[in-house]
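>>> Let's see this in three dimensions:
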Amino acid sequence: MEDCLIDKIPWIPVLRAGNADALPLRAALLESHQIDALDGELPTVNIALLRHAILPVVLHALGPLTKAAWDEMIIAPGFTDDQVRQLNDYLDERRHRFAAFHKEFPFGQTPDLEPAKKNGEKPSTALIPTMASGNNTPVRRRHTTDGNPLALPVGDAVRWMLHAQCWDTGGIKGGAVGDPQAKSSKTTGNRGGPLSNFAVVTPIGRNLYETIILNLPIGPRAAGDLPAWERVAPGPNWEERAPAGILEWWTWGARRMRLIPHQTDEGARVSYVVLAAGDRVAGVPPWEPHATWVYRKNTKKDKDDPDAPDVVRAPRFRQQGAQAWQGLETLLTLPKEEDAAFETSTLLAQAAASNTLGADYPLMLQTCSIIYNTHVTTIKDITFDTLPAPIAALRGDPQVWDTAVEAARQAAQLATATNRLAANLAQAASGPAPDPDRGNHPGDKLLSALRPYVLRFLKGCQTTTDPEQRARAHAALQTIYDREAQRAGNELLTRVPPSAFTGRTREVRGKPMTFRLAEAERYFNAARRKALPLIYPPRPEES
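Model prediction:
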């Protein structure tokens, strides 16, 4: 049964000259300069392939990287002849560790793993978050059941297995034979996969080679830091511990798994898997390269510990429904700026510090998150977005940074004003104020309408060095903002009933307040004008 992921199984989906293709690992690496991008079923699959296979192979074979080496690699047309030789030697020496069904070292899996419960194997769809499995019925459905599972080709099964290692839900998992911590053929208290704890921000280059280099962190390797295929194959037992370093963290075994192959007329297929508890880690390591960070007040500070910090650094989550450019300040704020509330990722900071990456480099950022319920036991949504990132803003150019961030803030202010208009009109018509945490809101619709204009403006910030031209572009963007905000406001105003003209008086925070259409419109127009100072300069008495 063919299972070699290095040269035989085409399991890395790619786009080449706009055409979809699938390649074995070696070809994907050595031809990366000719490949546009990874092309997984979901952007989260691309992240899993990068972190669990592509990046650790390159970093372990060629690293650790110095700043000078990284600066040379990011402007090179591809891997050098010497680097190609190193990668080939590395893969040849570890060929047996990249076999999907190796008896002793199945790639990414636990050999001979058996479920503690009779017939406890899971259907292959248990690995795929967009497909129904057990009591999970996602929006996208196919006509498969646990008794009639999807027969996945080997490459697809390996891909989704790595995806589960990154993003699997938490809660109760089936126990495995030989796991001393399994009780009644199951384990409880399992945490979500390592990437369930933050919004993943991935720098994207002009081709796959540049994307690989942009995602390789600079710096020495921690003692004992090795990828999973350099370690002893895991058994059914597991523990909670900290990863030794980036290579182990990227290939972290959050689940014990085994793919169960069977032969068909179309070749090897995987219809069932064994999935059990794996190693646990307390939180996101502070050196996680794909995370951005926020600084918050330490609400858990122990009064008996006066030395505890007042502010803690935490990985940033992405709010459901939010677009990537709405968090632009987080993405563009360099580490360790004094009194900063945010901090960008290690990878973006090192791109900004590059001596060879030009200010007009067309860097793109892709953000990915899986949104879970409170207990991380079910998936509510999968969100992803892509936006241009001006290198000059990352490097701290105050004009570019201020312009880019201000454009995002102004859009958010208009969305807030639109939502407030909707709430005031609802109350003027004797209805309840909309719940800000539930349902769809007109401000979200406005942000979606503004998105293409914001992205085009950010793209212009990457290539425009003339401050006056950038200021004219910002004024033009505000004109578009104004047009779309007025359109959103008029849509709300034309829908209100006649009773909104006379309004309604109700008690707010112990005081009577009257809600009328006229006041709601006046507040909206004032907020709209205040948010757009380039086209509505403040009056002398207001400045």
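>>> For the rest of this, base every contact and every neighbour count on C-alpha atoms.
Will do.
>>> ranges for the helices of the stretch 401-543 of the chain?
Under the criterion DSSP state H, counting those that start in this stretch, the stretch 401-543 of the chain carries helices at the ranges 442-463, 467-493, 499-502, 517-531.
>>> What is the third one packed up against?
Right, helix 499-502. The contact analysis (3 or more CA pairs under 8 Å, 6 or more residues apart in numbering; DSSP states H and E) places helix 499-502 against helix 398-428, helix 517-531.
>>> The first one - contacts with which helices or strands?
Which is helix 398-428. Against helix 398-428 (3+ CA pairs under 8 Å, 6+ apart) you get helix 328-332, helix 391-394, helix 442-463, helix 467-493, helix 499-502, strand 511-515, helix 517-531.
>>> Next, the buried residues of it.
Neighbour-count burial for helix 398-428, counted by 16 or more other CA atoms under 10 Å, picks out 400-401, 403-428.
>>> quick one: it to helix 467-493, angle?
10 degrees (axes from the mean of the first three to the mean of the last three CA atoms, to 10 degrees).
>>> ok now helix 398-428, how far from the chain's centre?
Distance of helix 398-428 from its chain centroid, counting by CA atoms, centre = their mean, to the nearest Å, is 24 Å.
>>> sec struct for L348, please.
helix (DSSP: H, G, I helix; E, B strand; the rest coil).
>>> Quick check: it vs N298, distance?
Separation of L348 from N298 (CA to CA, to the nearest Å): 26 Å.
>>> For the comparison step, fold the sequence that follows:
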Amino acid sequence: MTVFDLRVAPWVALVREGRRVEVGVREAVVDAHTFDGLALDDPLEAVAVFRQVLLPVVLDALGAPRGLDEWSALWNAGRFNENQINEYLDSREGLFDLFDAERPFAQVAGLRTAKDETKPVSLLIPRLASGNNVPLFSARTEDAPPALAPAAAARALLAAHCWDTAAIKSGAVGDPRMSAGKTTGNPTGPLGQLGVVLPVGASLFHTLVLNLPIMPLGPRPRDRPQWRTADPASSRWSEREALGLLDLLTWQSRRIRLVPEPDSTTVGRVVVRQVVLSAGDRLTGSVQDLERHTAWRQTEKPRADEPPSRPVRHQPGRAAWRGLEALLATAGPTSARVTAPMALTQLAGLQARGRLPEDLPLRVLTVGVRYGNQSAVIEDVMVDEIPLPVVALVADSAVRETVLTVAEQAERLRVAANRLGDDLRAAGGGDKVPWDKSQRLGDVLVYALTPAVRRLLAGLARHPEDTERAEDAWAVVARRLAWEVAEPALSGAGPGTFLGRHPEQRFAPRLAGAEASFRRALNDIFGPVPVPAATAAS
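A predicted model of the protein is given here:
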């Protein structure tokens, strides 16, 4: 019998002293303070392992802090209680075995289709070709699926529960909703409908504690992770509300069975080439009161059958710092009716009450997926990570005002650069570039500004008292970068732009007007360029 015990077998991908390592769940949690954090070579898998296993294990084994004092005591301890973690995992003998005959972890034993069909394991991995999901530049085809080691198969399994595509799934024997060998109407995995925002600390221990919820009343009575449910999962699935946070974190959105086979290259080892994947549980109702890792946008005029808020999803090509207003909306909705993720709102409360140091090395990891063709394929995976001064989460703090000012000015610079490009095209007799076509000057400028914004955020995280110096330095650097983007466009404009297509018209589009308009925009954003004292005196 094949055994792969996730408690001890190496499979959780982490970083220790700058190097990627794989460890079991026990070592990952007990020694969490010794790891730098999650390995992000596959961010979808990293988030899935964190949410589906590591965080629920800590939450279920230790219980949620009941108040600020309990949370602070855990934070200040600097490591998890080894005896409690070991006792919890020891009492779950067999429940974490990836290939258990009766209750394989996060799977259904004996799951099969009426024709005993299986699919390539690449079905679980968006970056590999599978069916009509063929990523650009993929080196593999569906006819040549990879042979996944158990560790890789475990990570892919959890990622499928979180991010799997929608649409038709294979019908499983015993599923009463199967029709003609298929099950239709499947939504994407639950995280695919969110813009995941994960607070990240200096170590895995800090990351886990930063994401632990404070629950004054404790967990809901029936709430538990999937491995502690009374009965093993079957091919039958249900539509229901989440019973609590643990249930939501370990939600089984698919019914899956990994098919192990002997490794032809190594005696005694197994690999996974085939898988059975069918419909799983579907969430009903709003999860806003439970889901901690996404921002929410209030629906302006919701219908009776609509939720009052919807999760905010990340936009392809948009750096995380451009969404700072939403990340910092911890005290209430923004002008766009967006509120911050619950995890960041809790950190704001902890910081305001002095439970977190002002120079905490906090980062924010953002992960999201863009689906295409009726959400049946994955077109893009959006990943970013930015430093975030924890003081900026607190309402009315000087750091918060500085960060929001910088984000607003950067957006105004983007608009000004786009307008400059439109004005130059108009001076040459061309039409504006549609917002969704080609690369505009504003996009180039945002790309150039990104390193500067990251440096500013990192600097304020270390020195939150230096807001004035940070703003002054930002204004100098941002103005310089804006001209570095604008000047090639101005100098490269054609001869016809000097007088424009209608030189007889006084206010017709021309090169000088485009440059003057851009210069005014910079002065509106940052104020006029200071005149050196010596020049003014002369």
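>>> Between L348 and N298 of structure 1, point out the one with more neighbours.
Comparing L348 of structure 1 with N298 by other CA atoms under 10 Å, the one with more neighbours is L348, at 29 against 13.
>>> what about the more buried one, distance to Q410 of structure 1?
24 Å.
>>> Could you do G443 of structure 1 as well?
Taken as CA to CA, the span from G443 of structure 1 to Q410 of structure 1 is 12 Å.
>>> Then P203 of structure 1?
For P203 of structure 1, the distance to Q410 of structure 1 - CA to CA - is 25 Å.
>>> hang on, the earlier thing: please tabulate the helices of the stretch 401-543 of structure 1 in JSON lines, including the columns distance to V284 of structure 1 and mean neighbour count.
JSON lines is the format used below for the helices of the stretch 401-543 of structure 1 (distance: least, CA to CA, whole Å; neighbours: other CA atoms under 10 Å):
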{"stretch": "helix 442-463", "distance to V284 of structure 1": "30", "mean neighbour count": "18"}
{"stretch": "helix 467-493", "distance to V284 of structure 1": "38", "mean neighbour count": "17"}
{"stretch": "helix 499-502", "distance to V284 of structure 1": "50", "mean neighbour count": "16"}
{"stretch": "helix 517-531", "distance to V284 of structure 1": "37", "mean neighbour count": "18"}
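>>> To P123 of structure 1, which of those lies closest?
helix 442-463 (37.6 Å; CA to CA).
>>> Check the mean deviation of that closest one from structure 2.
Average distance between helix 442-463 of structure 1 and its aligned residues in structure 2, after superposition and using mean CA distance after the TM-score superposition for structure 1, equals 1.4 Å.
>>> So which residues make contact with that helix?
325, 359-362, 387-392, 400, 404, 407-408, 411-412, 414-419, 422, 470, 473-474, 477, 480-481, 484-485, 488 (CA atoms under 8 Å, 6 or more residues apart in numbering).
>>> From the chain's centroid, how far away is it?
19 Å.
>>> do the same with stretch 255-270 of structure 1
That offset, for stretch 255-270 of structure 1, works out to 29 Å (CA atoms, centre = their mean).
>>> Equivalent analysis for stretch 249-265 of structure 2, please.
The answer for stretch 249-265 of structure 2 is 24 Å, by CA atoms, centre = their mean.
>>> cool, stretch 294-302 of structure 1 as well?
24 Å.
>>> Next one: the corresponding residue of structure 2 for I218 of structure 1 from R7 of structure 2, what distance?
Under the alignment (TM-score structural alignment), I218 of structure 1 pairs with I214 of structure 2. Distance from I214 of structure 2 to R7 of structure 2, counting by CA to CA: 26 Å.
>>> Identify the spatial nearest neighbour of P111 of structure 1, chain neighbours not counted.
The shortest distance from P111 of structure 1 to any non-neighbouring residue, by CA to CA, 6 or more residues apart in numbering, is to E104 (5.8 Å).
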